[in-house]
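S.K.: Pasting the sequence and the predicted model now:
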Amino acid sequence: MFLFLMLGLLVCSEPPGSSAVTPRFVLKGENVTLNVRKPDIQEGTIFAWKFKSRHNVVRLVNDKSFISPNYARRVEFSLEDYSLLLKNLTEADSGVYSALLSWDRDLKVAEYEVTVQERVSPVHLTVKPVSSSSDSCNVTVTCSSQDSSISSTLTCDGEDCSLEGGERSEVTASAATIKVYLLNGSAICNHSNQVSWREDRKEIDPLCLLSSGPVSLPGTCYLVRTVVLSVSLVSMVAAVITVNLRVQE
């Protein structure tokens, strides 16, 4: 009974040398190298790289490598360390690549999940005034990409600004992330995935004098503008009077 139990555990256990799946993210059109700890090849043993467990990419038999016709000129196999170079990748190349030793059964020695992604599209940040009072103002910040858009309310009190609910983010239809947040006095719109990122930013003035256009405030800004206009008007009147007096003399 004990012998049968041990045999059952050995059959059900994971074979030695197997490994966890390693994720690799690659920009579309770029190359990636899949490395493996070079195994000890015994006589009659076949080493192979497979795609999605069923498509042969390359096979090594008696120190001779055979690349599948479907991968001709698309991969390079190293006889020195058994690594696999995948070239000029497209989305169709995304999937699991396994390095296997085969004799009476397959022994997995390395496994990679390759994800090919396109470069994210540019983003645009817009800031539009909503409302204002003597001590605060509200604006809407909108972060837009090619296939997504998120908005949030920005409140400034003359000394500081904050986003309602803090940082906002959303996963787009292309599996990228778009988010809007505040950092060091600027509103930032960011669009990114694991291989690329784009951003747009605008400096935020706590008095709501935004790069998208000023917001009229009846507080400090209004008072300063009134004083400047009054002084200019008085100076102009005084100049006109002075010129008239000199002409009369």
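M.R.: Everything's here; your move.

S.K.: contacts, neighbours, all on C-alpha from now
M.R.: OK.

S.K.: buried residues in the longest strand seen in the chain?
M.R.: Assignment by DSSP state E gives strand 106-117 as the longest strand of the chain. Neighbour-count burial for strand 106-117, counted by 16 or more other C-alpha atoms under 10 Å, picks out Leu107, Lys108, Val109, Ala110, Glu111, Tyr112, Glu113, Val114, Thr115, Val116, Gln117.

S.K.: quick one: the closest residue to the fourth one other than its chain neighbours and Arg105, what's the gap?
M.R.: The shortest distance from Ala110 to any residue other than its chain neighbours is 5.0 Å, reached at Ala99 (C-alpha to C-alpha, 6 or more residues apart in numbering). Separation of Ala99 from Arg105 (C-alpha to C-alpha, to the nearest Å): 13 Å.

S.K.: quick revisit: what's the longest strand of the chain packed up against?
M.R.: Contacts defined by 3 or more C-alpha pairs under 8 Å, 6 or more residues apart in numbering; DSSP states H and E place strand 106-117 against strand 22-27, strand 95-102.

S.K.: and here's the other structure:
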Amino acid sequence: MTQLTGIKLSHVQGVSAFSNQSCVKMERIVFFSAFLWLCSCEVNELQYVFVRHGKDLHLDIKKSVKLDKKTDLFWKCNKTNNVAKYGFNIDPVVFDKYEGRAELFGQNYSLVLKNVQHNDSGDYTAVLAGGQDQKIAEYKVIVQDPVSPVNLTVDSVSGSSESCVLAVNCSTVDSSIHHSFRCDDKNCSQVKEKTSKPQNYSSSFTVYLQQDFILCNHSNQVSWEYSKIKFDCKSITVPSRATLIQISTSAGLFLLSVFIALCIVTKCKSQCVFKQQQQ
């Protein structure tokens, strides 16, 4: 079952492993994670749950619950939609809208909602209904799609085999990040940055340095995609404009030579046929 309870970003756990040069790059991730962590603090026992689209949602009741003839337990969505009901000494009931997708477990009165869709996002509460309603569990459920894959490429390389400047581009479906790094045989450092902000602010999208690699990371609370390039001025090469012109010129001359040769062969064959006809 894929879901994250409490708002945490898995990649934040590795921030301490980054080099000093990458710390600046990771400020956004740290700030983003800290903000979500503060939001995840239980206020009136509210808990955030992130679940991947199409997966199953599992909600528990952590308090001790006792039902009697005058007290039922309801799972509700957005206060007004009844999902399921537990009654005293009777089988659990799943209401029509959730029939076939919701399952109940009597031991701890937990709720499982299968194959969640985006419209399943909302506030889920477990309520004891008797002489007075009592809320005993509350969740803020957020259904997310997995993030799109990333494509990290080297746009250009300038300098020598000992020291060079790498211009890299990392792109997703709807956004991109451009970075330049000055590298030598020992390390790299960022020289400039130009970033277009991702349209989806519920995810983190960044390029940073880690050990001998330039990495691009795209993640949210339910998925993670990344790509990396090992920085090496000797091995990373991008054809220059002059090189491309030279290649194009060579190819053009080769094709022209082939064309001339075909014309000569064709003409010779025609002359031979003409002489044979005259004889």
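M.R.: Everything's here; your move. Values in this document were obtained by computation on a predicted structure and should not be read as measured data.

S.K.: about what we covered before: okay, and the longest strand of the first structure goes to which residues in the second structure?
M.R.: Using TM-score structural alignment, strand 106-117 of the first structure lines up with residues 133-144 of the second structure.

S.K.: Now do the longest helix seen in the second structure: distance to the chain's middle.
M.R.: Longest helix of the second structure, by residue count under DSSP state H: helix 241-278. Offset of helix 241-278 of the second structure from its chain centre (C-alpha atoms, centre = their mean, to the nearest Å): 53 Å.

S.K.: and what of stretch 122-133 of the second structure?
M.R.: 35 Å.

S.K.: Equivalent analysis for stretch 91-99 of the first structure, please.
M.R.: For stretch 91-99 of the first structure, the distance from its own C-alpha centre to the chain's C-alpha centre is 21 Å (C-alpha atoms, centre = their mean).

S.K.: and the corresponding residue of the first structure for Ser180 of the second structure, what element?
M.R.: In the first structure, the residue matched to Ser180 of the second structure (TM-score structural alignment) is Thr153. Assessed by DSSP states H and E, Thr153 of the first structure sits inside strand 149-156.

S.K.: what's the distance between the match of Ser180 of the second structure and Pro129 of the first structure?
M.R.: Distance of Thr153 of the first structure to Pro129 of the first structure, given as C-alpha to C-alpha: 10 Å.

S.K.: Kindly report the same for Phe51 of the first structure.
M.R.: Per C-alpha to C-alpha, Phe51 of the first structure is found 54 Å from Pro129 of the first structure.

S.K.: The residue nearest the centre of the second structure is in what secondary structure piece?
M.R.: Central residue of the second structure (C-alpha atoms, centre = their mean): Val147, 2.6 Å from the mean position. Counting by DSSP H and E, no helix or strand carries Val147 of the second structure.

S.K.: Touching, it and Asn217? I think so.
M.R.: No - the pair Val147 of the second structure / Asn217 is not scored as a contact, 10.3 Å apart, by C-alpha atoms under 8 Å.

S.K.: just to revisit the earlier point, so the longest strand of the first structure versus strand 22-27, what angle?
M.R.: Counting by axes from the mean of the first three to the mean of the last three C-alpha atoms, to 10 degrees, strand 106-117 of the first structure lies at 30 degrees to strand 22-27.

S.K.: what is the orientation angle of strand 106-117 of the first structure with strand 95-102?
M.R.: Going by the same axes, to 10 degrees, strand 106-117 of the first structure makes 160 degrees with strand 95-102.

S.K.: contact partners of strand 106-117 of the first structure?
M.R.: Strand 106-117 of the first structure is contacted by residues 15-28, 34, 36-37, 39, 89-91, 93-101, 193-195 when judged by C-alpha atoms under 8 Å, 6 or more residues apart in numbering.

S.K.: Can you show me the helices along the first structure?
M.R.: Along the first structure, counting by DSSP H, helices occupy 2-12, 220-248.

S.K.: Using JSON lines, please lay out those together with distance to Ser186 of the first structure and mean neighbour count.
M.R.: Formatted as JSON lines, these follow (distance: least, C-alpha to C-alpha, whole Å; neighbours: other C-alpha atoms under 10 Å):
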{"stretch": "helix 2-12", "distance to Ser186 of the first structure": "57", "mean neighbour count": "9"}
{"stretch": "helix 220-248", "distance to Ser186 of the first structure": "21", "mean neighbour count": "11"}
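
S.K.: Figure out which of these is closest to Phe77 of the first structure.
M.R.: Closest approach to Phe77 of the first structure among the helices of the first structure (C-alpha to C-alpha): helix 2-12, 32.2 Å.

S.K.: Name the nearest residue to the match of Ser180 of the second structure, ignoring sequence neighbours.
M.R.: Closest residue to Thr153 of the first structure apart from its sequence neighbours, by C-alpha to C-alpha, 6+ apart: Thr140 at 4.7 Å.

S.K.: So what's the residue count around the aligned partner of the one you found in the second structure?
M.R.: Counting by TM-score structural alignment, Thr140 of the first structure corresponds to Ala167 in the second structure. Using other C-alpha atoms under 10 Å, Ala167 of the second structure has 20 other residues around it.

S.K.: Isn't Ala167 of the second structure up against Gly159?
M.R.: No - the pair Ala167 of the second structure / Gly159 is not scored as a contact, 11.7 Å apart, by C-alpha under 8 Å.

S.K.: counterpart of Leu27 of the first structure in the second structure?
M.R.: Aligned partner of Leu27 of the first structure by TM-score structural alignment: Arg52.

S.K.: how close does the closest residue to that match other than its chain neighbours get to Asn220 of the second structure?
M.R.: Nearest residue to Arg52 of the second structure in three dimensions, chain neighbours excluded: Gln144, at 5.1 Å (C-alpha to C-alpha, 6+ apart). Distance, Gln144 of the second structure to Asn220 of the second structure, using C-alpha to C-alpha: 8 Å.

S.K.: ditto for Ser110 of the second structure
M.R.: Distance of Ser110 of the second structure to Asn220 of the second structure, given as C-alpha to C-alpha: 26 Å.

S.K.: what do you get for Tyr139 of the second structure?
M.R.: For Tyr139 of the second structure, the distance to Asn220 of the second structure - C-alpha to C-alpha - is 19 Å.

S.K.: re earlier: surely the residue nearest to Thr153 of the first structure is in contact with Ser162?
M.R.: No - applying C-alpha under 8 Å, one finds Thr140 of the first structure not in contact with Ser162, separated by 11.6 Å.
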